[in-house]
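Novice: Just the structure for this:
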Amino acid sequence: MRRDMQRYMMIELIALIAALAVVAAVMVVTLLPG
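Specialist: Down below sits the predicted model:
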């Protein structure tokens, strides 16, 4: 069961990084002229 918890935390970490990457991409596209 501990392995499942670690796997869940890993997926949550990846989701958090993906969300931050999306936010950063949106900010870059918004700040860029065009």
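Novice: contacts, neighbours, all on C-alpha from now
Specialist: OK.
Novice: What is the burial count for residue 1?
Specialist: 6 (other C-alpha atoms under 10 Å).
Novice: oh sorry, the question was meant for residue 24
Specialist: Neighbour number of residue 24 under other C-alpha under 10 Å is 12.
Novice: Quick check: the gap between residue 15 and residue 30.
Specialist: 22 Å (C-alpha to C-alpha, to the nearest Å).
Novice: Residue 24 now?
Specialist: 10 Å.
Novice: can you check residue 23 too?
Specialist: Taking C-alpha to C-alpha, one finds residue 23 at 10 Å from residue 30.
Novice: Proceed likewise with the subsequent sequence, for comparison:
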Amino acid sequence: MLKKPPKADLHQTIIRGFPHMFLFNLVTLLWNVLKGI
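Specialist: I've put the predicted structure just below:
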């Protein structure tokens, strides 16, 4: 599903994808914390 962007577009892709990745990482972190309890 996710295509690897060309190097030149990598920075823009990171900026565009940051909110989604942040939410994903936050959910993963919460899940790991809950599992660890």
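Novice: quick revisit: spell out which residues are contacts of both of residue 23 and residue 30 of the first structure.
Specialist: Here residue 23 of the first structure and residue 30 have no joint contacts, going by C-alpha atoms under 8 Å, 6 or more residues apart in numbering.
Novice: Looking at the second structure, name the residue matched to residue 20 of the first structure.
Specialist: When the second structure is aligned by TM-score structural alignment, residue 20 of the first structure is paired with residue 33.
Novice: no wait, residue 6 of the first structure
Specialist: Checking TM-score structural alignment: residue 6 of the first structure goes with residue 19.
Novice: quick one: contacts for that match?
Specialist: For residue 19 of the second structure, counting by C-alpha under 8 Å, 6+ apart, there are no contacting residues.
Novice: element containing it?
Specialist: Following DSSP states H and E, one finds residue 19 of the second structure within helix 7-36.
Novice: Likewise for residue 30 of the first structure?
Specialist: helix 2-31.
Novice: chain center to that helix: distance?
Specialist: Centroid separation between helix 2-31 of the first structure and its chain, computed with C-alpha atoms, centre = their mean, to the nearest Å, is 2 Å.
Novice: Quick check: buried residues in that helix?
Specialist: For helix 2-31 of the first structure, burial by neighbour count (16 or more other C-alpha atoms under 10 Å) applies to no residue.
Novice: Quick check: the gap between the match of residue 6 of the first structure and residue 37 of the second structure.
Specialist: Counting by C-alpha to C-alpha, the gap from residue 19 of the second structure to residue 37 of the second structure is 27 Å.
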